[in-house]
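Undergrad: with the sequence up front, the predicted model follows.
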Amino acid sequence: MKRPVAWGAPPAERADAVRNRLHLLNTARRMLAEQGADRLTMDALAERAGLGKGTVFRRFGSRAGIFQALLDDDEHAFQEQVLSGPPPLGPGAAPLDRLIAYGRARTGFLVEHRDIARAALGGSRPVPIRRRTPMSQVHVRMLLGQLELAGADLDMLAVQLTGALDGPVLLYLSSEEFTDAVEEAGSRIGQAWQDLVERACRP
């Protein structure tokens, strides 16, 4: 017998659970800033936050879950900037300017979060390729639709442009060649995105 489909919004999280989540995330961010990703463990987070290990385990499930929660939290803030922040990343700028700004901001986000993204894999994959971000393809496709690109297959172009973001950036930065030049590499990736978009999106 099939279970009935649940309609409506999911039940609200308890106030104490919300407070614990925020407290744990803020504590984890401080530990990252002070000690780096390698020192952030379930036990260390519980001790630093003054909470039981069971509370940390129920919230995150594993050490990788801590990093995934941090990544998801920052991802949400990034998406808010895209949807309602100031232009050119947010609404109000020309489509091409927004597309360039999005790619630069997206690759910058991944460069900044590269250690968190790798730790979120939990050692399950040796290559630090991040899962595809659905918002990227939807947003890129929307902006392409606002450009005058007669005859272009906008759906496939959106797939190909999105492929230049997310995973490949982390793979590129995993090279030892860029270990001590991350800022320079991030700048080069951002400029390469702009060059790609300006060439691909000529009317």
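TA: Here it is on my side, so go on. Residues are numbered from 1 along each chain as shown.

Undergrad: CA atoms for contacts and neighbours, from now on please.
TA: Will do.

Undergrad: the residue most central in space within the chain in helix, strand or coil?
TA: Among the residues of the chain, E75 comes closest to the average C-alpha position under Cα atoms, centre = their mean, at 4.5 Å. Assigned by DSSP: H, G, I helix; E, B strand; the rest coil, the conformation of E75 is helix.

Undergrad: roughly how far apart are it and I116?
TA: 12 Å (Cα to Cα, to the nearest Å).

Undergrad: please apply the same query to G36.
TA: Taking Cα to Cα, one finds G36 at 10 Å from I116.

Undergrad: who has more neighbours out of the two?
TA: Set side by side, G36 and I116 give different neighbour counts by other Cα atoms under 10 Å, the larger being at I116 (20 against 13).

Undergrad: could you give the number of residues near the closest residue to the more buried one other than its chain neighbours?
TA: Nearest non-adjacent residue to I116, counting by Cα to Cα, 6 or more residues apart in numbering: F67, 5.6 Å away. As a burial measure, F67 scores 26 neighbours (other Cα under 10 Å).

Undergrad: who are the packing partners of the helix or strand where L170 lies?
TA: Using DSSP states H and E, L170 falls within helix 167-173. Under the contact criterion of 3 or more Cα pairs under 8 Å, 6 or more residues apart in numbering; DSSP states H and E, helix 167-173 touches helix 95-112, helix 182-200.

Undergrad: pull out the buried positions in it.
TA: By 16 or more other Cα atoms under 10 Å, the buried positions in helix 167-173 come out as 167, 169-170, 173.

Undergrad: which stretches of this structure form strands?
TA: With strands called from DSSP state E, the chain shows none.

Undergrad: now do the helices in it.
TA: Using DSSP state H, the helices of the chain run over 15-35, 42-49, 53-60, 63-84, 95-112, 114-120, 134-145, 154-162, 167-173, 182-200.

Undergrad: can you give the distance of the longest one from its chain's centre?
TA: With Cα atoms, centre = their mean, to the nearest Å as the basis, helix 63-84 stands 6 Å off its chain's centre.

Undergrad: comparison target below:
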Amino acid sequence: MSPKHPDTITDRESETKSRRPGRPPFPRELVLAAADALFADADAPKSVSMDDIAAAAGVGKATLFRAFGSRDGLLDALFAARAAPLRAELERPDSPLGPKAPPLDRILALFDELVSFKFNNPHLTAAREVSGMLQAPDYVWMHTTLRSLIEQTDSAAAESADYVAHVLLGGLRVDVIDELLASGRSRDDIRRDVAVLVRSVLAPAQ
């Protein structure tokens, strides 16, 4: 467990100070940054507790639970912050992921971004996946977005878009990616492998 932060305050102090004139509100960004650093340094994602995060951020644990609801809620907040640029790209008209691009091109671009996200955020992904990723808001958003795009393709998979979306996203699990990297596949190899899979599954129906 991480050592107690020298500036840790009690829950009562956290809430009292946040209500004082001129005092900043609950330090959400500081807490997220502290949690991010703890997960990045941890050998096992499960080892990072809310006690550790509260101590590192200098807030009371009960205050932390009130702000995020649970450990998974805090992880979901971290994911939401990291995924915000990707969501914006899907809405930007001139983006390769944007609504003006053909559905298959958007899916390929989306998966390339998702693979990069997994490469750049392995600690967060691992931490959330071990506690049930399918219920995470960002996974629900990714699955819903992908299902809608698959339904717009000319592939046979369009009739089973809900299931196919789950299967394709399952191939991006961080433990799968870690295994591929350990076997000698490079990041570029994996990105190409993912594109080959997506194209083969979503090829136009004959």
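TA: Good, I have the coordinates. Just so it is clear, the structure is predicted and the values come from calculations on it, not from any experiment.

Undergrad: TM value for the aligned chains?
TA: The TM-score (TM-score structural alignment, normalised by the length of the first structure) is 0.63; 179 aligned residues with a Cα RMSD of 3.8 Å.

Undergrad: wait, what's in contact with F57 of the first structure?
TA: M42 (Cα atoms under 8 Å, 6 or more residues apart in numbering).

Undergrad: per the alignment, it corresponds to what in the second structure?
TA: Taking TM-score structural alignment, the alignment pairs F57 of the first structure with F65 from the second structure.

Undergrad: that match and A157 of the second structure: what is the separation?
TA: Distance from F65 of the second structure to A157 of the second structure, by Cα to Cα: 42 Å.

Undergrad: wait, V111 of the first structure sits on L170?
TA: Yes - with contact defined as Cα atoms under 8 Å, V111 of the first structure reaches L170; the gap is 7.1 Å.

Undergrad: wait, V140 of the second structure sits on L134?
TA: Yes - V140 of the second structure is within contact range of L134, at 6.8 Å (criterion: Cα under 8 Å).

Undergrad: rewinding a little: show me what the residue nearest to I116 of the first structure lines up with in the second structure.
TA: By TM-score structural alignment, F67 of the first structure lines up with L75.

Undergrad: ok, the residue opposite L24 of the first structure in the second structure once aligned - contacts?
TA: Matched by TM-score structural alignment, L24 of the first structure corresponds to V31 in the second structure. The neighbours of V31 of the second structure, taking Cα under 8 Å, 6+ apart as the test, are 53-54, 56-57.

Undergrad: among those residues, which one has the most neighbours?
TA: I53 (29 neighbours).

Undergrad: could I get the contacting residues of that one?
TA: 31, 34-35, 38.

Undergrad: which position in the first structure pairs with it?
TA: By TM-score structural alignment, I53 of the second structure lines up with L45.

Undergrad: list the contacts of stretch 84-93 of the first structure.
TA: 81-83, 94, 97-99, 101-102, 105.

Undergrad: any chance of TSV for the residues you listed, columns neighbour count?
TA: Output for those, formatted as TSV (neighbours: other Cα atoms under 10 Å):
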residue	neighbour count
Q81	17
V82	22
L83	13
A94	13
D97	17
R98	21
L99	25
A101	20
Y102	23
A105	17
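
Undergrad: let me have those in TSV, extended by distance to G61 of the first structure.
TA: Rendered in TSV, the data for the contacts of stretch 84-93 of the first structure read as follows (distance: Cα to Cα, whole Å):
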residue	distance to G61 of the first structure
Q81	29
V82	30
L83	31
A94	43
D97	41
R98	38
L99	37
A101	35
Y102	32
A105	30
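
Undergrad: what is the nearest of those to Q146 of the first structure?
TA: A94 (8.9 Å; Cα to Cα).

Undergrad: now that closest one, nearest residue through space, not along the chain?
TA: Nearest to A94 of the first structure is P88, by Cα to Cα, 6+ apart, at 7.6 Å.

Undergrad: could you check how far that neighbour is from H23 of the first structure?
TA: Counting by Cα to Cα, the gap from P88 of the first structure to H23 of the first structure is 33 Å.

Undergrad: and those two? Which one has more around it.
TA: P88 (18 against 15).

Undergrad: the more buried one maps to what in the second structure?
TA: Looks like P88 of the first structure aligns to P96 there (TM-score structural alignment).

Undergrad: residues near D41 of the second structure, how many?
TA: Quick note: D41 of the second structure (other Cα under 10 Å) scores 11 neighbours.

Undergrad: which ones are touching it?
TA: Per Cα under 8 Å, 6+ apart, neighbours of D41 of the second structure: none.

Undergrad: who touches R98 of the first structure in this structure?
TA: Counted by Cα under 8 Å, 6+ apart, R98 of the first structure has contacts 87-91, 143.

Undergrad: need the counterpart of it in the second structure.
TA: Match for R98 of the first structure (TM-score structural alignment): R106.

Undergrad: ok, back up a step: nearest to D16 of the first structure, of the helices and strands packed on helix 167-173 of the first structure?
TA: Minimum separation from D16 of the first structure across these (Cα to Cα) falls at helix 95-112, 30.5 Å.
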